[in-house]
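A.B. asks: Sequence and predicted structure, then a few things I'm wondering about:
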Amino acid sequence: MIKKARFIISNTDHNKCPAPDKPEFAFIGRSNVGKSSLINMLTNHKDLAKTSGKPGKTQLINHFLIDDKWYMVDLPGYGFAKISKDIKSTWEKMIADYMKSRPNLVAVCILVDSRLEPQKIDLEFILWCAQSDLPFVLVFTKADKQGKTKTDANVRAFLDKMIEMFDDEPQYFVTSAEKATGREELTTFIQNEVQEYLDGN
């Protein structure tokens, strides 16, 4: 489990991010997917990441240092409809520049709303990650918001799309920020990856 988490820095420029000397895990998803709530749940901090009922709250690259060993990075959500095209393209460039410039980026945790059928914008972002050779895992959120049968069906439909696209299904986690579902599985995965990274460097 995560014992310590502290905010380090916010940036719009990937060149001003912390030195890439620790393994890093980026969290990103469609706006309003529950990213801040998930980060707070994983770190056991009520307000480490600022939550909001309004999409588009995160507008910067936010670095948090976890257990003095690795970085958790909170990225702006994609697909926020109510912002201008200029801001949208600035955000997209900022995210792409950051992701492609961090040699210490171990995995992109792509958050997917488990209440929804597969969304085109999520599939497009995943494809972009794959084409950019960025390692990713899927994190299904809000699993407590409907019955298990519905969650399972939506997760399965999404994984079937992944098999269609890649002939394989990626590693995935089903979570609920409210009930702390998936916390142990996701933090164990990250901690194992952190150890592997540290052993290899």
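C.D. replies: Here it is on my side, so go on.

A.B. asks: drop to CA atoms for contacts and neighbour counts, all remaining ones
C.D. replies: Will do.

A.B. asks: Tell me the secondary structure of residue 62, please.
C.D. replies: Look at residue 62: counting by DSSP: H, G, I helix; E, B strand; the rest coil, its state is strand.

A.B. asks: how much space between it and residue 159?
C.D. replies: According to C-alpha to C-alpha, to the nearest Å, residue 62 stands 29 Å off from residue 159.

A.B. asks: of the two, who's got more company?
C.D. replies: residue 62 (22 against 19; other C-alpha atoms under 10 Å).

A.B. asks: which other helices and strands contact the longest strand along the chain?
C.D. replies: Longest strand of the chain, by residue count under DSSP state E: strand 105-113. Here strand 105-113 touches strand 24-29, strand 136-141, going by 3 or more C-alpha pairs under 8 Å, 6 or more residues apart in numbering; DSSP states H and E.

A.B. asks: want to compare, so here's the second one:
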Amino acid sequence: MEDTELIKNLKNGNDESFRIIVDKYQRLILNSCYRFVYNRETAEDLTQEVFIEVYRSINMFRNDSKLSTWIYRIAISKSLDYLKSRKRKKRFANSKSLFENEDMIGSTSLKDEIQAPDEQSPEKLLDNDDRIKILSLALDCLPENQRIAFTLSKYDEFSYKEIADVLGITISSVESLIHRAKVNLRKKLYNFYREYL
């Protein structure tokens, strides 16, 4: 069933259409929320909030964008609100200091900041899922719009046009955000791997 028909049916009170929408987009939204909060349980709670908002607000949807774009906007808003309300938790505060010298290639303080929290050796930090953790921390240090644009492009495989629709900006602005995000990520990750590889 096409989204346009699902929307029409849901606006007419057809709850089965809502179930289909949830089944269609739930995993995508869960993954998107997870990349903001890095916690499965929190991401699941946020995903539930997103679809509650979809159900409550469906009559406000005016078909000026795709349904998926509208749902992603809600997901991003909910995720950012969560981070702000929790003040990004201790993890996010630590990640800022971890890469505080992002403009200094080969910064010596980076080594100290990484080893201090749990006294792990460089070799252990690079085992298994630790590379993913390092990338997550680097992503978290990006300015908000850069992080959103990059993750939508890289992980959700959105086109620049789709990202522009989600963020309400021009395609050229999306291109600029993603370019700057890549530059900043290269700096942060180069600082780390230059120290330990």
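C.D. replies: Everything's here; your move. Note that this is a predicted model, so its numbers are computed, not measured.

A.B. asks: Post the TM-score for the overlay when you can.
C.D. replies: With the length set by TM-score structural alignment, normalised by the length of structure 2, the two chains reach a TM-score of 0.28; 97 aligned residues with a C-alpha RMSD of 5.6 Å.

A.B. asks: show me the residues around residue 185 of structure 1 that make contact.
C.D. replies: Residues in contact with residue 185 of structure 1, defined by C-alpha atoms under 8 Å, 6 or more residues apart in numbering, are residue 173.

A.B. asks: How is the nearest residue to residue 16 of structure 2 once chain neighbours are set aside assigned, secondary-structure-wise?
C.D. replies: Leaving aside its chain neighbours, residue 16 of structure 2 sits nearest to residue 10 (7.9 Å; criterion: C-alpha to C-alpha, 6 or more residues apart in numbering). Under three-state DSSP, residue 10 of structure 2 falls in the helix class.

A.B. asks: Residue 10 of structure 2 touches residue 17, doesn't it?
C.D. replies: Yes. The pair residue 10 of structure 2 and residue 17 passes the contact test of C-alpha atoms under 8 Å, sitting 5.6 Å apart.

A.B. asks: Run through the helices of structure 1 in chain order.
C.D. replies: Applying DSSP state H to structure 1 gives helices spanning 35-43, 85-101, 120-131, 148-166, 183-200.

A.B. asks: Show me what counts as buried in the last one.
C.D. replies: When you say that, I think you mean helix 183-200 of structure 1. Under the neighbour-count criterion of 16 or more other C-alpha atoms under 10 Å, helix 183-200 of structure 1 has 183, 186, 190, 193-194 buried.

A.B. asks: again, but for the longest one
C.D. replies: Along helix 148-166 of structure 1, these residues count as buried under the neighbour rule (16+ other C-alpha under 10 Å): 151, 154-155, 158-162.

A.B. asks: from the helices and strands packed on strand 105-113 of structure 1, which stretch is densest packed?
C.D. replies: strand 24-29 (a mean of 24; mean count of other C-alpha atoms under 10 Å).

A.B. asks: Report the angle between that strand and helix 120-131.
C.D. replies: Orientation check (axes from the mean of the first three to the mean of the last three C-alpha atoms, to 10 degrees): strand 24-29 of structure 1 against helix 120-131 gives 150 degrees.

A.B. asks: Just list what strand 24-29 of structure 1 packs against, helices and strands only.
C.D. replies: In terms of contacts (3+ C-alpha pairs under 8 Å, 6+ apart), strand 24-29 of structure 1 is packed against helix 35-43, strand 70-74, strand 105-113.

A.B. asks: ok, now with 6 Å
C.D. replies: Counting contacts by 3 or more C-alpha pairs under 6 Å, 6 or more residues apart in numbering; DSSP states H and E, strand 24-29 of structure 1 is packed against strand 70-74, strand 105-113.

A.B. asks: Determine the angle, from 0 to 180 degrees, between it and strand 70-74.
C.D. replies: 20 degrees.

A.B. asks: re the thing from before, for residue 140 of structure 1, state which of the buried residues of helix 148-166 of structure 1 is nearest.
C.D. replies: residue 155 (7.4 Å; C-alpha to C-alpha).

A.B. asks: Now do that closest one against residue 85 of structure 1, distance only.
C.D. replies: Here residue 155 of structure 1 is placed at a distance of 31 Å from residue 85 of structure 1 (C-alpha to C-alpha).

A.B. asks: Equivalent analysis for residue 139 of structure 1, please.
C.D. replies: Residue 139 of structure 1 sits 28 Å away from residue 85 of structure 1, taking C-alpha to C-alpha as the criterion.

A.B. asks: Right, I'll call it a day here.
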